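Colleague: sequence unavailable; structure follows:
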């Protein structure tokens, strides 16, 4: 089995952090987004993992090889951002007749991958959502067992079973042929070659697809959802930090505290990722991500993202307030 992870997106909604890092390299719960995904799929012992990269792809390639030396990882560059279908197309090769698992590179799934790839049919990962018009939607047959139609972001959805970005096909060559047909005919939806359109061609040609409802999925596409994912993953099992080395400070789990961090006269947590070499002094931080070598001093932070090496330092304030005075900052 080969695994394809599209990870070429620039992450414009996550700027300024993606000015210097690929989106999938942003940290959540102590490691890059892509690190959580690779750790999950490594248990499948795939023949190869193909990372589709673009902007600053060399950073992603170096991380994958260093962090997962036992995983055979190959990078394929997507020169133009022409949609998810195109990203998968550049990763597929003629003769890829074996099993292919596709996992979006900016989403962490709560799913039993082994159960997904053990199914005898092609599989689409799905979850019921309250706002189906924002997603690709799966329509099932009358028995509710087989996929008959895929609709990308329908204005009037017929159901609420959404595609979540997890796909498993038994014959990669058939998928490649379907996408090649889209590209050859220049069939685009909203200006891009959509993977859903290629899968629909396979369904129309008689390929059987079944839905697989996942437990949850954690999107990392914008600051709010990145912080939500950090919170969820820390709740799922953050390591217990050694709090004895921090002076006059309170650590409130769950948190991730990397090596060589300095915490003095501060309150850190809950739901804080503090990466290696970061410094927190005279501050209160909760529900935030603090990058490597970053410094936070004199601030009360909540729902914040501080990039690597950044400094947020506020000097002490002196106040002289009379009766019933009020300052709101």
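Modeller: Great, that's in hand. Quick caveat, the model's predicted, so the values are computed rather than measured. Residues are numbered from 1 along each chain as shown.
Colleague: for the rest of this, base every contact and every neighbour count on C-alpha atoms.
Modeller: OK.
Colleague: ok, residue 269 to residue 241 distance?
Modeller: 11 Å (Cα to Cα, to the nearest Å).
Colleague: shared neighbours, those two?
Modeller: residue 255 (Cα atoms under 8 Å, 6 or more residues apart in numbering).
Colleague: between those two, which one's more packed in?
Modeller: Neighbours per residue, other Cα atoms under 10 Å: of residue 269 and residue 241, the larger number sits with residue 269, 21 against 15.
Colleague: surely that one touches residue 285?
Modeller: Yes. Between residue 269 and residue 285 there is a contact at 6.1 Å, judged by Cα atoms under 8 Å.
Colleague: and residue 54, how many neighbours does it have?
Modeller: 22.
Colleague: next one for the comparison:
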């Protein structure tokens, strides 16, 4: 089994955090988003993950090493491909054409999920879906009485289905997908200025391939600050029985209200942390109340009352702030 992860986007809705790090490497409860994504995919598959192919922009060698380490930790080969121009979902996936063979999962790296199903690897294709209250904001699928997908509809104005596509797809034969993507690009089949994956899926369906829905328990977005903080909360809840506290942190005259993630060498003094807080390694928190927030590595927080906040790496903030969204290497004092 191979996992293909398109992640070359700029992550503009997550700025300022994506000015220094790609969005899929932002940590959620102590692990990068993309790491949690591929680990969850591995859990629903009975087969070993042989390869993880990451499609990236010019992110630099350090990022590439992090991605390779994520694959290695799952016992998989890492492949790095580049998308130099944003030409749509179909084009992004086709950048990894050499890896599109055999059983393949394509997973866009801006979403997390929880599922209780085992992937039916004998199906031609499985499209991960989730029921939503407002289908008009999503691409959705229609299914028949045999639980087979009959149509893909992009942001329907009128109700046709409430099963939204969450951006994760399984293909029993990646060659079929590669051929359809190549057809779109060779024939310049462009919609709204981009090559669309849904056009390839529609062509595959019209050629007789069967698409099944795989409904997840929960779909968690990482598209902006508020959504990412909420996803951090949900992941902490799912893992609250796990050991999320580092073995080498100091909490002096302080209270940690679970579930929280506390990284290595964190120093907490005269503070209350939690619930639903992630604190990255080597961060110091003093005289501070923090709830429902993400604080990354090597930062210093003092005399704060924080909630629904996201703090980057190497940040120094002092003063009475109730909610904050600040990227790396920033300093604020009040």
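Modeller: On my side now, so go ahead. Just so we're clear, the structure is a prediction, and the values are computed from it rather than from any experiment.
Colleague: can you give me the TM-score here?
Modeller: The TM-score (TM-score structural alignment, normalised by the length of structure 1) is 0.89; 312 aligned residues with a Cα RMSD of 2.0 Å.
Colleague: show me the strands in the stretch 51-200 of structure 1, by range?
Modeller: 73-77, 100-103, 107-110, 122-128, 136-140, 147-152, 161-169 (DSSP state E, counting those that start in this stretch).
Colleague: measure the mean distance from the fourth one to structure 2 post-superposition.
Modeller: When you say that, I think you mean strand 122-128 of structure 1. Mean deviation of strand 122-128 of structure 1 relative to structure 2 after superposition (mean Cα distance after the TM-score superposition for structure 1): 1.1 Å.
Colleague: matching residues in structure 2 for that strand?
Modeller: On structure 2, the counterpart of strand 122-128 of structure 1 by TM-score structural alignment is residues 125-131.
Colleague: contacts for that stretch?
Modeller: 119-120, 162-172, 209-219.
Colleague: do the same with stretch 75-92 of structure 2
Modeller: With contacts defined as Cα under 8 Å, 6+ apart, stretch 75-92 of structure 2 is touched by 6, 8-9, 49-58, 64, 67-68, 71-72, 95-96, 181, 185, 193-197, 200.
Colleague: kindly report the same for stretch 222-235 of structure 1.
Modeller: Against stretch 222-235 of structure 1 from outside (Cα under 8 Å, 6+ apart): 11, 13-14, 28-29, 218-220, 254-256, 271-273, 287-289, 303, 305.
Colleague: distance of the counterpart of residue 299 of structure 1 in structure 2 relative to residue 54 of structure 2?
Modeller: Using TM-score structural alignment, the partner of residue 299 of structure 1 in structure 2 is residue 304. Applying Cα to Cα, the value for residue 304 of structure 2 to residue 54 of structure 2 is 39 Å.
Colleague: more crowded one of those two?
Modeller: residue 54 (27 against 20).
Colleague: which among the contacts of stretch 75-92 of structure 2 end up buried?
Modeller: For the contacts of stretch 75-92 of structure 2, a burial check counting by 16 or more other Cα atoms under 10 Å picks out 6, 8-9, 49, 51-57, 64, 67-68, 71, 95-96, 181, 185, 194-197, 200.
Colleague: and for residue 146 of structure 1, the neighbour number?
Modeller: 18.
Colleague: nearest residue to it other than its sequence neighbours?
Modeller: Ranked by Cα to Cα, 6 or more residues apart in numbering and with sequence neighbours excluded, the top spatial neighbour of residue 146 of structure 1 is residue 210, at 4.9 Å.
Colleague: burial measure for the one you found, as a count.
Modeller: Neighbours of residue 210 of structure 1 using other Cα under 10 Å come to 20.
Colleague: who touches the aligned residue in structure 2 for it in this structure?
Modeller: Under the alignment (TM-score structural alignment), residue 210 of structure 1 pairs with residue 212 in structure 2. By Cα under 8 Å, 6+ apart, residue 212 of structure 2 lies in contact with 123, 125-127, 147-149.
Colleague: any idea which element residue 212 of structure 2 lies in?
Modeller: Element membership for residue 212 of structure 2, per DSSP states H and E: strand 211-215.
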